[in-house]
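Chemist: The following block contains a protein sequence and its predicted model.
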Amino acid sequence: MTAILTALGYAGLTLLLGSALARRWLTPGRPGVGPGFAGLALLLLAWGGQVAVTLSTLGMTGMADVLDYVTTTATGRAMLTGLLGATLLLAVEVAAWPALLAAGMAGVTLWGVAGIGHGEGHGAWVRALHAVHAGAMTVWLGGVLALTTARRLPPDLARRFTPAALGSVITLAVTGLLMATEHLTALREWVDTPYGRALLLKLALVAAALLAAILVRHAFARQAWVRLALSREALVLAAVLGVTGVLSTTAPPGGHSEHAHGSASVTVSKSRSVPRCADPETRPHRGTDAPCVVLDLKPQDAAGTPLPAGERAPTGRL
């Protein structure tokens, strides 16, 4: 379910940013703002669903729990940032304000999106990589969708879009490689882990999308079956989004954060006899029915050997 919701979120981002880019540059005046509103709705649905799944798993379903989650957790704040940027971008598009302002709001939206999933917990550099990666994908797929739905498909549209598409592919390759080296530190992890195999599948689909893009270019040159070729490319790129949803919800071999190391046992108690954590400073949520989460953290050194009691773990490690 989480993977499906994540893929829906990426689809919403593509509709929102891709339609704005097409309207401003590729196919001026088209499409209207309808796809942008649909994209915002998908973002709300996807992120709202993710919050609901997370909190329901912990038995935290009160409104106070939801408010606490979206305001006190890194993921929740990233969602709020993304929704704020998306809403302001739509306002800019409806009012037809300058493109520079629209680009700024798109950047805010992408920064919020990058803070959800693997971009969280790795610092500003890796989060920026995720933001640029997502932005390049929206340019590529958004442009293809705009061309597919355009009323006319003259050759100059292909000439206009090709540099942007090529730039997106190069950006995706560079940022993807950098992110892969962040999460996959050994070659065997590419085939021995679910994360590595999902990434290989995504790379295969991207290669198929590149082949489809070449066929689109030839179709434009011949002015024959152009829309069919564009539809094939769009379908392959949609499959890439689906695999990205799976990839984003699959834990990398080294953990979710660059500091993730060590072990912890977590006990969640929903007993009425323990309605809340005893220490207000460690209680994650204020609701009187919130379960108590008890962490038993075991410090380890860089090799994974448990440390003696009282000895500090290396910086950033548990």
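Modeler: Great, that's in hand.

Chemist: Only C-alpha atoms from now on, for both contacts and neighbour counts.
Modeler: Fine.

Chemist: Using neighbour counts, pick out the buried residues of the strand or helix carrying residue 234.
Modeler: In this structure, residue 234 sits in helix 226-248 according to DSSP states H and E. For helix 226-248, the neighbour count (16 or more other Cα atoms under 10 Å) marks 226-227, 229-234, 236-248 as buried.

Chemist: which element follows it toward the C-terminus?
Modeler: strand 263-269.

Chemist: Which strands or helices does that following strand pack on?
Modeler: Applying 3 or more Cα pairs under 8 Å, 6 or more residues apart in numbering; DSSP states H and E, one finds that strand 263-269 contacts strand 292-298.

Chemist: Which secondary structure elements does the strand it packs on sit against?
Modeler: strand 263-269.

Chemist: Quick one: distance of the strand it packs on to the chain centre.
Modeler: 28 Å (Cα atoms, centre = their mean, to the nearest Å).

Chemist: Can you give me the buried ones in it?
Modeler: residue 269.

Chemist: What is the burial count for residue 45?
Modeler: 15 (other Cα atoms under 10 Å).

Chemist: wait, I meant residue 163
Modeler: Neighbours of residue 163 (other Cα under 10 Å): 11.

Chemist: Is it located within a helix, as I assumed?
Modeler: Yes: secondary structure of residue 163 (DSSP: H, G, I helix; E, B strand; the rest coil): part of a helix.

Chemist: for comparison:
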Amino acid sequence: MGALLAGLSFAGLVLLLGGTFARRWLTPGTPRLRCLGAGLGLLLLGWCGQVTVTLTTLGFTAPADVLAYLTTTGTGRSMLLGSIGALVLLAAETGGGKWPVSLGAALVTAWGVAGVGHGAGHGSWVQALHAAHTLAMSVWVGGVLAVLRARPVNAALARRFTPVALASVLVLTVTGLLMSGEHLTTPAQWMGSLYGQVLLVKLALVALAVGAAVLVRRAFAARRPQVRLHLAREALLLVAVLGVTAVLTTQPPPQSSHPAHGGSP
């Protein structure tokens, strides 16, 4: 159940944050606002489910208990902050607000997400790593989905997205290595803990997704008709990465005593 709820929140982030990036800088006006709204709904649904499961397990089910959890715990406050940022982001997109407003709201949302799960309890530096990781993954996946749905799919669109995709991969690599060093301090923990094993699966899928992205760029350069098929393969691999990440959030790191309540993608 925990992995499913985390997966819902990750899907919501991709649709909301990644969709906003695509609308603003990649495929203007696409995806539609209802897609961003669906992203907000999934994010809130995932978080509400996580709060419900946590409090039910502890035996606290009264409305006052929910309010206390959201206002007095680090995870609850991070959820509130992320929800506020997500609401402002959707409002800015709906009202045609300036891009600095959308950017600020996206940063607030990512910071809130970073305080839920493995990013919690490790200080501002680690939370910042999780926030950057969240933004980079959302932009990469959201951009790939936007290009895949574009009509027509052309080389100019691919060229516009390529630098952003490369930057996202770079940020994911750097932040991922730094976060891994925070949670896994010895080589034995990579293979000797379930957290480390799931993380290795995630890294393998990310590597495959990068390889698929290279094939997409080559297909665009050669003007091959199978370019959409290559894009779909990259998108499926990235969705698989999000799924494995959802499972990862349910596994406590070997060096952490903090229970997982969902984390950054």
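Modeler: Great, that's in hand. Treat the numbers as computed from the prediction; the structure is a model and nothing was measured.

Chemist: Would you pull the TM-score for this pair?
Modeler: Here the TM-score for the pair of chains, by TM-score structural alignment, normalised by the length of structure 2, is 0.95; 258 aligned residues with a Cα RMSD of 1.1 Å.

Chemist: thinking again about what came up before, tell me the average deviation of the helix holding residue 234 of structure 1 from structure 2 after fitting.
Modeler: The superposed helix 226-248 of structure 1 is, by mean Cα distance after the TM-score superposition for structure 1, a mean 0.8 Å from where its aligned residues fall in structure 2.

Chemist: so what does that helix touch, helix or strand wise?
Modeler: So helix 226-248 of structure 1, by 3+ Cα pairs under 8 Å, 6+ apart, packs with helix 2-21, helix 123-148, helix 194-222.

Chemist: Highest average neighbour count across those helices: which stretch is it?
Modeler: helix 2-21 (a mean of 25; mean count of other Cα atoms under 10 Å).

Chemist: could you give the angle of that helix to helix 226-248?
Modeler: Put simply, helix 2-21 of structure 1 runs at 140 degrees to helix 226-248, going by axes from the mean of the first three to the mean of the last three Cα atoms, to 10 degrees.

Chemist: Find me the equivalent region of helix 2-21 of structure 1 in structure 2.
Modeler: Taking TM-score structural alignment as the measure, structure 2 aligns residues 2-21 with helix 2-21 of structure 1.

Chemist: my guess is residue 136 of structure 1 contacts residue 168, does it?
Modeler: Yes: taking contacts as Cα atoms under 8 Å, residue 136 of structure 1 lies within contact range of residue 168: 4.7 Å.

Chemist: Tell me how far the closest residue to residue 2 of structure 2 other than its chain neighbours lies from residue 191 of structure 2.
Modeler: Leaving aside its chain neighbours, residue 2 of structure 2 sits nearest to residue 250 (6.3 Å; criterion: Cα to Cα, 6 or more residues apart in numbering). In this view, residue 250 of structure 2 and residue 191 of structure 2 are 17 Å apart by Cα to Cα, to the nearest Å.

Chemist: The two: who's more crowded?
Modeler: Higher neighbour count among residue 250 of structure 2 and residue 191: residue 250, with 21 against 14, using other Cα under 10 Å.

Chemist: Looking for the alignment partner of the more buried one in structure 1.
Modeler: By TM-score structural alignment, residue 250 of structure 2 lines up with residue 249.

Chemist: does the nearest residue to residue 15 of structure 1 once chain neighbours are set aside sit in a helix or strand, and which one?
Modeler: Take residue 15 of structure 1 and drop its neighbours on the chain: the residue closest to it by Cα to Cα, 6+ apart is residue 39, 4.9 Å away. Per DSSP H and E: residue 39 of structure 1 is located in helix 34-57.

Chemist: Packing partners of that helix?
Modeler: Partner elements for helix 34-57 of structure 1 (3+ Cα pairs under 8 Å, 6+ apart): helix 2-21, helix 63-72, helix 74-95.

Chemist: got the angle for the longest one vs helix 63-72?
Modeler: Looking back up the chat, that one is helix 74-95 of structure 1. 80 degrees.

Chemist: ok, residue 245 of structure 2 touching residue 202?
Modeler: Yes: look at residue 245 of structure 2 against residue 202 with Cα under 8 Å: they come within range, at 6.8 Å.

Chemist: next one: the helix holding residue 234 of structure 1 to chain centre, how far?
Modeler: That offset, for helix 226-248 of structure 1, works out to 16 Å (Cα atoms, centre = their mean).
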